[in-house]
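Participant: the following comprises the amino acid sequence and a computationally predicted model.
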Amino acid sequence: MIRGVLDRFYEACGYIAAAFMVGIGLAIVTQIVGRMRGVTVDATEAAGLCLAASTFFGLAHTFRRGGHVRINLIVDRLPQRWRHGVEIFNCLLGTVVVSFLAWHVASLALQSREFNDVSPGLLAMPFWIPQTGVAIGIAALAIAFIDELIWLLAGGKPRYEAPDEVELDRPVA
């Protein structure tokens, strides 16, 4: 039950990231069309906000799919009996760091809302709006790390290691 919910959540994060990428394209096309018609449209700030949201919403989806760059210089040289412990340690460390970041970015968004901070550009958008997207994206990555840590503790092979070769539905005994 929870596996299906989490998989749909990661998939939704990927679709939201894609929607914000479309937003970047629309902002750029709007700016181009405006210039062709002699109208100045400052869509750079909107494109930047879409970029931030797209980047952070895409992190959990990419992590779950094994799309993040992973360097195995040390892990590949370890004896097989140590690898699983090192993977658990790495995932635990990632969980702590990303959770810490998620907490503080969410706190920043709340402070920006409380103090009514707005962007300095022509758009003058309240900062808490893009910061909330970033906070949700990082929190989603923290959830993905916790999910993976539980998977590893249950004896599963790292799902982020080789997405084409690892079964994603059940732990390896």
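Facilitator: Structure received. Numbering: from 1, shown residues only.
Participant: contacts and neighbour counts: CA atoms only from here.
Facilitator: OK.
Participant: quick one, what contacts the residue most central in space within the chain?
Facilitator: Central residue of the chain (C-alpha atoms, centre = their mean): L59, 2.3 Å from the mean position. Applying C-alpha atoms under 8 Å, 6 or more residues apart in numbering, we find L59 in contact with G137, I138, A140, L141.
Participant: dropping in the other structure now:
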Amino acid sequence: MKILGRALELYYRFTAFVCCVILAVVTLVLIWEILSRFFFGQSLRFVAPLVGYSLFVITFLSAAWVLRRSGHISVDIVVDALRGRWQLGLRMVLDLVAAALTGFLAYLTAVYAFTAWQQGTTTPYPFQVPRGLLLSVMPIGLGFLALEFVIQFSRKAGRFRTETGTGASSEEPAI
């Protein structure tokens, strides 16, 4: 299990690095676009699709890494109203539901990307990118996101089994 944890951490670091490089390149290209418009009155045709593709790739490649670091925005009104094991139990259920949904979406997007790859479709922008290649980041990112939800569930399940005292299972939820 430690090997899997190390491999995942290596994957997360790699994708974080790739996303940072992409973001740096996009930032430089946008500065170049602004200067080009200001000084030469011309826009660069490839900037809008490049930025769009880049944000698309960054979103999917970084999702699991952000979840690992609890960086996603969440609305916890109901969860925060609970205490102890009730709160932990609800978080575990939410992790399982999220893992199932993202796993299912990973499957659907893999089928979609594979179909696009087989059909040989490309994007309609100034530079054509094979759609299957571009879409392949969706099942990869969603698959790792589903895996991270399972890992988080597993960690919470360990805490749930060992938690005693104030969070006893006979405790009524604090609403």
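Facilitator: That came in fine, so what should we check first? Bear in mind the structure is a predicted one, so any value in this text is a computation, not a measurement.
Participant: thinking again about what came up before, neighbour-wise, which of the contacts of L59 of structure 1 leads?
Facilitator: Neighbour counts for the contacts of L59 of structure 1 peak at L141, which has 28 neighbours (criterion: other C-alpha atoms under 10 Å).
Participant: which residues touch it?
Facilitator: Contacts for L141 of structure 1 (C-alpha under 8 Å, 6+ apart) come out as L59, A60, F63, V98.
Participant: which one of these sits closest to L153 of structure 1?
Facilitator: Of all the contacts of L141 of structure 1, F63 has the smallest distance to L153 of structure 1: 17.8 Å, by C-alpha to C-alpha.
Participant: need the counterpart of that closest one in structure 2.
Facilitator: Aligned counterpart of F63 of structure 1 in structure 2: L67 (TM-score structural alignment).
Participant: and F100 of structure 1, by the same measure?
Facilitator: Alignment note (TM-score structural alignment): F100 of structure 1 maps to F104 of structure 2.
Participant: what secondary structure does that match sit in?
Facilitator: Under DSSP: H, G, I helix; E, B strand; the rest coil, the three-state class of F104 of structure 2 is helix.
Participant: tell me the buried residues in the host helix or strand of the match of F63 of structure 1?
Facilitator: Per DSSP states H and E, L67 of structure 2 falls inside helix 47-68. Applying a neighbour-count criterion of 16 or more other C-alpha atoms under 10 Å, one finds 47, 49-51, 54-55, 57-65, 68 buried in helix 47-68 of structure 2.
Participant: give me the mean distance between the helix or strand where V96 of structure 1 lies and structure 2.
Facilitator: Under the criterion of DSSP H and E, V96 of structure 1 resides in helix 80-114. Superposing on structure 2 and averaging over aligned pairs (mean C-alpha distance after the TM-score superposition for structure 1), helix 80-114 of structure 1 comes out at 1.0 Å.
Participant: list the buried residues of that helix.
Facilitator: 84, 87-88, 91-92, 94-95, 98-99, 101-102, 105-106, 108-110, 112-113.
Participant: one step back: using CSV, lay out the contacts of L141 of structure 1 together with distance to L6 of structure 1.
Facilitator: Shown next, in CSV, are those (distance: C-alpha to C-alpha, whole Å):
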residue, distance to L6 of structure 1
L59, 14
A60, 10
F63, 13
V98, 18
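Participant: these: which two are farthest apart?
Facilitator: Spatially, the most separated pair among those is F63 and V98, at 12.4 Å (C-alpha to C-alpha).
Participant: so the residue located most distally from the centre of structure 1, which of the three states?
Facilitator: Using C-alpha atoms, centre = their mean, the residue of structure 1 lying farthest from its centre is G38. It sits 37.9 Å away. Of the three states, G38 of structure 1 takes coil according to three-state DSSP.
Participant: and it, what does it touch?
Facilitator: Neighbour list for G38 of structure 1: empty [criterion: C-alpha under 8 Å, 6+ apart].
Participant: ok, it to A47 of structure 1 distance?
Facilitator: 20 Å (C-alpha to C-alpha, to the nearest Å).
Participant: do Q111 of structure 1 as well
Facilitator: To A47 of structure 1, Q111 of structure 1 is 23 Å away according to C-alpha to C-alpha.
Participant: T30 of structure 1 now?
Facilitator: The gap separating T30 of structure 1 from A47 of structure 1 is 11 Å, by C-alpha to C-alpha.
Participant: likewise R3 of structure 1?
Facilitator: For R3 of structure 1, the distance to A47 of structure 1 equals 34 Å [C-alpha to C-alpha].
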